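Colleague: next input, structure requested:
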Amino acid sequence: MTRLTTIHGSAVSLPIDNLDTDQIMPKQFLRIIDKAGLADGLLYDLRFDERGAPRVDCVLNQSAYANARILIGGANFGCGSSREHAVWGLQQYGFQAVIAPSFAEIFYSNAMNNRLLLVQLKRDAIDALTYEVSETPGISISLDLERQTVTSASGRQYAYPIGARHKRMVIEGMDTIDLTLDSLAAIEAFERLHFGRHPWAQVM
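Modeller: Prediction:
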């Protein structure tokens, strides 16, 4: 898979704390047996009213943000149930990264396992980015995955933390199975050593 070292594109801000996966991907869109069509269900109740008409006050329905690749969210983003469909829906909608003050743990793992980059920044940095993208709709933000930095349109730069394993997964496009297979030689060497010392423990 192609290495992903930078993400550059317009951003949209949805500053809602505790935005859970039930809101990100409502239950009625979980009936499919594959990943297709989830973009239609993304944040459905925020984007559409009870008649299915687009809500004019929803930022995601504004043309200036139609091609946004980066979502700026609130604290505890992705809390609630563990549905992986929430991650798939965000990606199908066009988002490659979510920037927020904090993320729910299961959502974080699901996102990184699917190559959706999650960037955690302090609240003041989030507020500054939100102000910029709201004041000038359509402006771009740049994410350097190797240097772990976010650069705003005004040139402000913010460093973000990420574990070495998750960083590699996103850059190289690896999931947890890929990581395990990448260590197969070491695993097999351990097995030979272990069962050589404890032959009675080997299952025949």
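Colleague: drop to CA atoms for contacts and neighbour counts, all remaining ones
Modeller: OK.
Colleague: what's the single longest strand in this structure?
Modeller: Criterion DSSP state E: the longest strand present in the chain is strand 6-14.
Colleague: ok, now how distant is Arg168 from Asp144?
Modeller: 13 Å (C-alpha to C-alpha, to the nearest Å).
Colleague: more neighbours, the two?
Modeller: Arg168 (20 against 15; other C-alpha atoms under 10 Å).
Colleague: I figured that one hits Asp178, correct?
Modeller: No - applying C-alpha atoms under 8 Å, one finds Arg168 not in contact with Asp178, separated by 11.0 Å.
Colleague: confirm Val185 sits in a strand?
Modeller: Just so we're on the same page, residue 185 is Ala rather than Val. No - under DSSP: H, G, I helix; E, B strand; the rest coil, Ala185 sits outside any strand and is assigned helix.
Colleague: OK, contacts around the most centrally placed residue in the chain?
Modeller: Nearest to the geometric centre of the chain sits Leu116, at 3.5 Å (C-alpha atoms, centre = their mean). Counting by C-alpha atoms under 8 Å, 6 or more residues apart in numbering, Leu116 touches 87, 91, 95-98, 170.
Colleague: could you also give me the structure for this second sequence? I'd like to compare it with the first:
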Amino acid sequence: MQPFTTLTGIAAPMPAANVDTDKIIPARFLKTIARTGLGKSLFANMRYREDGSENPDFVLNQDPYRKAEVLIAYENFGCGSSREHAPWALLDFGIRCVIAPDFADIFHNNCFKNGILPVRLPREVCETLIEDAKLGANARITVDLERQVVVRPNGEEIPFRIDEFRRHLLLNGLDDIGQTLQHAPAIDGYEARQKAAQPWLYA
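Modeller: As a prediction, the model looks like this:
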């Protein structure tokens, strides 16, 4: 998993509440278990018309937001079903951070497992950041996980808090497998002792 330390990039404004996981990645795209290739289907029902052409009114179809790395929305982002494909699709598109007043619990947890930083900030702060984001490429924002601040284009720093253990995992790029591999020497040692004491288990 790619570590998340400091990100400076374009933020896409999505002033909507209750953006559910079926909007993020519609159910018809859940046939795959691969984590890559889903970016093209992110927000498919809003990004594309029935004939498959792009909807020019949707923010991610507009320059410079095609290259957005931050998404700013309102309350209850990621509600609905528990599909892990939702953070997979965001990450494959290039979104590394979502800022909202709050998140659905399972989506929130899945973000950390996939290298996406979900930042909770009050509604009024999100509204301010959305106005910043509407300035496009002239209004890049910085999300600094080490210092736990969001830096507006004007230099104002907005603090946020992340659980310390989850912060450690993101800073070091550790998913569930990565956490386990940190204990590889102890696991190898246990298996060696068990093999010597109970060789029939390895026959």
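Colleague: what's near enough to touch the closest residue to Asn172 of structure 2 other than its chain neighbours?
Modeller: The spatially closest residue to Asn172 of structure 2, leaving aside those adjacent along the chain, is Pro3, at 5.2 Å (C-alpha to C-alpha, 6 or more residues apart in numbering). When contacts are counted by C-alpha under 8 Å, 6+ apart, Pro3 of structure 2 touches 115, 170-174.
Colleague: and stretch 20-27 of structure 1, how far out from the chain's middle?
Modeller: Computed by C-alpha atoms, centre = their mean, to the nearest Å, the chain-centroid distance of stretch 20-27 of structure 1 equals 14 Å.
Colleague: buried stuff in that stretch?
Modeller: 20-26 (16 or more other C-alpha atoms under 10 Å).
Colleague: all strands for structure 1, in order.
Modeller: Using DSSP E, strands in structure 1 cover 6-14, 70-73, 97-100, 117-120, 140-144, 149-151, 157-159.
Colleague: related to what we said a few turns ago, quick check: the farthest pair among the buried residues of stretch 20-27 of structure 1?
Modeller: Asp20 and Pro26 (9.8 Å; C-alpha to C-alpha).
Colleague: show me where structure 2 has helices.
Modeller: 21-24, 44-47, 85-93, 105-113, 123-133, 164-172, 176-181, 184-197 (DSSP state H).
Colleague: quick one: these as a markdown table, columns for distance to Thr32 of structure 2 too.
Modeller: Output for the helices of structure 2, formatted as a markdown table (distance: least, C-alpha to C-alpha, whole Å):
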| stretch | distance to Thr32 of structure 2 |
| --- | --- |
| helix 21-24 | 15 |
| helix 44-47 | 16 |
| helix 85-93 | 9 |
| helix 105-113 | 17 |
| helix 123-133 | 33 |
| helix 164-172 | 25 |
| helix 176-181 | 20 |
| helix 184-197 | 30 |
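Colleague: wait, which of those helices is closest to Asp63 of structure 2?
Modeller: Of these, nearest to Asp63 of structure 2 by C-alpha to C-alpha is helix 123-133, at 12.1 Å.
Colleague: average offset of the closest one relative to structure 1?
Modeller: The superposed helix 123-133 of structure 2 is, by mean C-alpha distance after the TM-score superposition for structure 1, a mean 0.8 Å from where its aligned residues fall in structure 1.
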